[in-house]
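>>> Quick one, fold the following:
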Amino acid sequence: MDEQVLRASLLAPMLDASSGVALYRQLYEEMRQAILAGSLPAGVKLPSTRTLAQTLGVSRATVVLAFDQLLAEGYIYGKVGSGTYVERVLPDELLRLQDRRKGGQQTGEILPPAQPLSERGKMIAASTVAPLQKWEQVVQHQAFRHGIPALHEFPFKLWSQLAAKRWKHIQPSDFGYSDPAGYRPLRQEIARYLQVARGVRCTEEQIIIMAGSQQALHLAAQLLIDPGDDVWIEDPCYMGARGALVSSGAQLVPVPIDDEGLAVTQGIAISPRARMAYVTPSHQFPIGTVMSLSRRLALLRWADQAGSWILEDDYDSEYRYAGHPLASLQGLDQAGRVIYIGTFSKVLFPALRLGYLVSPPELIDAFRAARSAADRHAHMLDQMVTTDFMAQEHFARHVRRMRSLYEERQLILLEAARQQLGDNVCIKSATAGMNVLAHLPARLRDTEVAQQAAQNGVAVTPISKYYIQHPPLNGLLLGYAAYNQQEIQQGMQNLARTLQ
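A predicted model of the protein is given here:
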């Protein structure tokens, strides 16, 4: 091919030395696009690097670098003693796509739209873990977001000291792949803690370290549910659980919540052979009900007789202000039907992304395999530091301090609501957790109030968003754990202005 023709058809516009992009990169891009577009046909011989450099007015090194890149990516090839040619079979799928489109245009054929997602992929994409919101809004310190601990009160200096000490004594072997079930010393600490604080009956072998409770929910659903299986779920319910179950193909069976928790008899009447039940018995999310002992025993009896599984999500049981934390449902289980899930997101900090699952003995190997298939194992250093934090009693002290702080902040919120809201809103004190439920009068809709509140600088969540089927309560979820007295009072003033 004549180099002047190459210059006119291939490299116009000319290379721009002032563009900030290296000349060899510009030349590479021009030639690559020409090859894909067919301007340089397959099999055509290219000018020598010396000739092309003289024609373009650049150094030969520039052309050589461009040719080397094209050669490495499979766009051109060289023949010893003959020259350099455009590859006949190109690596890019782009060329085949262009040919298909051209063929469709020439024949008048309308090519069917691509289906990028599998059926399971569609279910995953359609699932929702939390109310949709922009992340730049989430990070703002704005009352009354729920589920956020008092991050300003966390002992980060101590945490960094523990991390630095670990880094100082870390071994080369710690940088390799590790047990998918997690760091054994951490599993030992968790097992001891759960036995004493939550009445969970387990050994360290049953503990599987997860990337937060959401991964535990997801893996449990993937392992134990086939598409179309009925699964009981609390109504209202935690969106993360709903998302994990829907993405596994489960057929959700909404079971109402009353003053004693999940209405087990109604669940049996609707779907007696459901494959699984998801519950938050110690502190129902989002209403806050505690499941009564009779309901717990009825649920366990049903699971045993039906051969079904129970997912017990114990997300914030550490924060109970009346008496000791309630014993877990798993501790009452005699048949091995309960899968217990816990997290450090509420008691330490969400960015840690560490949670755990207590597997029934017969499922240990399956959960270990599932954990390995998901992402091999959790971050080793984070597990080590968390182990030290627990083993040196910092964890227990931090929980006690936060329990006292959160109880105080709830009282501040209730008093601020009494002063600012008057009779417009009914807020009852909560015996546990990090949020309270504000009941609105019938003339107001919680979704509209939440939208208006956002414009006034208040982040509240409408409780109706958590319902699937049953008539929803009309109220707002108010988180208080992350906010000091001034922030709570200012937030309540803004909420009062919204209601007016």
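
>>> make it CA atoms for all contacts and neighbour counts henceforth
Fine.

>>> I figured Val63 hits Leu52, correct?
Yes: in terms of CA atoms under 8 Å, Val63 counts as a neighbour of Leu52; the distance is 7.3 Å.

>>> the more surrounded of the two?
Neighbours per residue (other CA atoms under 10 Å) separate Val63 from Leu52, with Val63 holding more: 24 against 21.

>>> ok, the more buried one to Ser271 distance?
Taking CA to CA, to the nearest Å as the measure, Val63 and Ser271 are separated by 71 Å.

>>> How about Ser317?
Applying CA to CA to Ser317 and Ser271 gives a distance of 29 Å.

>>> neighbour-wise, which of the two wins?
Using other CA under 10 Å as the criterion, Ser317 and Ser271 rank with Ser317 on top: 23 against 14.

>>> Can you say which helix or strand has the more buried one in it?
Here Ser317 is covered by no helix or strand, with elements defined by DSSP states H and E.

>>> show me the contacts for it.
Ser282, His283, Pro325, Leu326, Ala432, Gly433 (CA atoms under 8 Å, 6 or more residues apart in numbering).

>>> can you do 10 Å?
Counting by CA atoms under 10 Å, 6 or more residues apart in numbering, Ser317 makes contact with 197-198, 280-283, 324-328, 342, 346-347, 432-433.

>>> cool, Pro472 as well?
Contact partners of Pro472, counting by CA under 10 Å, 6+ apart, are Asp235, Pro236, Ile463, Ser464, Lys465, Tyr466.

>>> Let me know the secondary structure of it.
coil (DSSP: H, G, I helix; E, B strand; the rest coil).

>>> Do I have it right that Leu354 meets Gln383?
Yes: assessed by CA atoms under 10 Å, Leu354 is found in contact with Gln383 at 7.9 Å.

>>> more crowded one of these two?
Leu354 (24 against 20).

>>> Second input sequence below; structure requested for side-by-side comparison:
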Amino acid sequence: MHLDRAADMPLYQQVAAHLRARILDGALPAGSRLLGSREIARELGCSRAIVLTALELLYAEGYLVSVPRGGVKVAALARKAAPDAPSPAPGIEPARLSHRWRSVLAIDYAFDLASPFSTGTPDIADFPFDTWARLLRQAWRNAPRSACTDMSPLGWQPLREATAEFLGTVRGLLCRPEEVVITPASSGALDLCCRMLIDPGDEVWVEEPGFIEARWALQAAGARLVPVPVDGKGLVVAEGIRRAPRAKLAVVTPSHQFPLGVAMSLDRRLELLDWAQRQGSTVIEDDYNSEFRQRDSMAASLKSLDRAGHVVYLGTFSKVMLPSLRIGYLVASPAFIDVFGRGRARIDVHTAGTAQPALAEFLREGHLLRYLRRMRLVYAARKQAVLDAVQALLPGELDIVPSEAGLHVTGLFTPRLAARLTDTEASARSRAVSNFIQPLSQCFLGTPDRQGLVIGFGRLPVEDAHPRLAAVADALRATGSGQSGGPGAGAARRGR
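From the prediction side, this is the model:
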């Protein structure tokens, strides 16, 4: 192994990525004993701290286990050998709408973007607007002709290059610019996938509970949604296989599940990839808010484990910069990219090009990385303020699901609170005191098996957490019913 000290990827991630790849390709089989951290550091010419950090990351991901007297060996991973499978082939009256869109618009979805507890909404107060404005002016003062005419359906080439570098640094996802497509945020990427991959009636796995806006795109494409339960280890793949073994697609949020916030375990990830390869199915990985992690280390993306080209990775800059930016990306195998590019040219040609040159420079000059480092500290403090307030104000009534990333936490109702009211009633009461909190039950496709509240903190100042949650706690204890969230609440979108 060679450490590239000039690369953007941190040295400990380079060490972890090398060992992870050797374990997955069988060069380091289960039970293999590694050299001691001092010996590895001496051979690589780096500090022992770098090696220890890499090993800790692989411990957390489940690749390594400790043995007596301080040794380290490769864990036994539950993997099944599977033959290579072929990639999938490439103001109106309601009566005038398609049946699919009528069903989507009929969904009653309570949401309030103005609420301080809005989920997944970043705070733009500290965004470097001066720098962004300078780059916009600079990009268009002497704009190249290629930026003024129709761009490639795949996106502005310098931005594709900068995005690939960004993903390598922030997510440890090593990809080439040719594997990147620039899209209208992650919702546009998902819409493109639905148009290109789904025929009406195709079965699609969705997480239960899960991200309701992803379901809208799938339903609009005519998919038959198959809810697959999520537990503390993420999507229960075995249950998905039992319910729909030949599903065409699976849509997952493995690194930061919405709404529960759990991360999918390594065994589940490998089980999901094994199923996709055997069935020739596609897995769409929505890497929801993983940039805002509260620890320096985190699990590798599902896409980084994909050896057969069955995973399409979605992400967005809108959630980490400005919601109105509306620029995202997908990462897929070259075969997918070719088909997606030709299909995109027949739909909306390309993503709006006004901001793409400026965004490429924003990434290359390191402004987004610095902004992310600063905002991670801000959001970590806000999350802790919410946790402290819940513990003080609702003891024994809300159990917070542990989560290491994102801009929200989910509190599950204890039997004591569930005996008094439902989460939809609790949400209505929170709206009545101007602190709307999303009910967990509306994230279920079927009958909810638990009640809870999805508490966002991205736009919640630390000093506001306790007084606002105190108002909510008082409302939950009050006698009488709260006000209804109302059907109009579903009109707002979170802008992914």
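
>>> can you tell me which residue in the first structure aligns to Trp140 of the second structure?
Correspondence of Trp140 of the second structure to the first structure, assessed by TM-score structural alignment: Trp167.

>>> I meant Thr253 of the second structure, not that one.
By TM-score structural alignment, Thr253 of the second structure lines up with Thr280 in the first structure.

>>> Quick check: closest non-adjacent residue to its match.
If you skip the residues right next to it in sequence, Thr280 of the first structure has Asp313 as its closest partner in space, 5.1 Å away by CA to CA, 6 or more residues apart in numbering.

>>> What does the one you found correspond to in the second structure?
Alignment note (TM-score structural alignment): Asp313 of the first structure maps to Asp286 of the second structure.

>>> what's that match in contact with, if anything?
186-187, 189-190, 211, 214, 251-258, 301-302, 312-316, 330.

>>> before we move on, back to that, ok, of the contacts of Ser317 of the first structure, which come out buried?
Of the members of the contacts of Ser317 of the first structure, the ones counted as buried by neighbours, 16 or more other CA atoms under 10 Å, are 198, 280-283, 325-328, 342, 346-347, 432-433.

>>> among these, which are in strands?
Counting by DSSP state E, those place Gly342 in strands.

>>> and which of the buried ones among the contacts of Ser317 of the first structure is nearest Ala396 of the first structure?
Ranked by distance to Ala396 of the first structure (CA to CA), those are led by Val347 at 10.0 Å.

>>> Burial check on the residue lying closest to that closest one once chain neighbours are set aside, number of neighbours?
Among residues not flanking Val347 of the first structure along the chain, Val399 sits closest, at 6.6 Å (CA to CA, 6+ apart). The tally of other residues near Val399 of the first structure (other CA under 10 Å) stands at 16.

>>> In a strand, Ala380 of the second structure, correct?
No: according to three-state DSSP, Ala380 of the second structure belongs to no strand; its state is helix.

>>> pretty sure it contacts Arg293?
Yes: Ala380 of the second structure lies in contact with Arg293 (CA under 10 Å); the separation is 8.2 Å.

>>> what residues are shared contacts of the two?
Contact criterion CA under 10 Å, 6+ apart; residues shared by Ala380 of the second structure and Arg293: Glu404, Ala405, Gly406, Leu407.

>>> nearest residue to the second one other than its sequence neighbours?
Spatial nearest neighbour of Ala405 of the second structure, chain neighbours left out: Arg293 (3.9 Å); criterion: CA to CA, 6+ apart.

>>> That neighbour: neighbour count?
Residues lying near Arg293 of the second structure (other CA under 10 Å) number 22.

>>> Contacts only, for it.
Arg293 of the second structure sits next to 256, 372-373, 375-377, 379-380, 403-407 when contact means CA under 10 Å, 6+ apart.

>>> how does it look with 7 Å?
Counting by CA atoms under 7 Å, 6 or more residues apart in numbering, Arg293 of the second structure touches Arg376, Glu404, Ala405, Gly406.

>>> How many residues are close by the second one?
Which is Glu404 of the second structure. Neighbour count of Glu404 of the second structure, defined by other CA under 10 Å: 19.

>>> can you check the first one too?
Per other CA under 10 Å, the neighbour tally for Arg376 of the second structure reads 20.

>>> In this structure it contacts Arg295, no?
No: using CA atoms under 7 Å, Arg376 of the second structure is not in contact with Arg295, being 9.0 Å away.

>>> about what we covered before: state the distance from the match of Asp313 of the first structure to Leu368 of the second structure.
Counting by CA to CA, the gap from Asp286 of the second structure to Leu368 of the second structure is 20 Å.

>>> just checking, Ala191 of the first structure touches Thr203?
Yes: Ala191 of the first structure lies in contact with Thr203 (CA under 7 Å); the separation is 6.0 Å.

>>> Compare these two and say which is more crowded by neighbours.
Ala191 (20 against 17).

>>> Now do the contacts for that one.
Cys202, Thr203, Glu204.

>>> one step back: in helices, which of the contacts of Asp286 of the second structure appear?
Ser186, Ser187, Ala189, Leu190, Ala214 (DSSP state H).

>>> out of those, who's nearest His99 of the second structure?
Ala214 (18.2 Å).

>>> Pull the contacting residues for the equivalent of the closest one over in the first structure.
Applying TM-score structural alignment, one finds that Ala214 of the second structure aligns to Ala241 in the first structure. Counting by CA under 7 Å, 6+ apart, Ala241 of the first structure touches Leu217.

>>> Okay, Ala241 of the first structure and Tyr278 of the first structure: tell me how far apart.
Distance, Ala241 of the first structure to Tyr278 of the first structure, by CA to CA: 8 Å.

>>> Sweet, I'm off.
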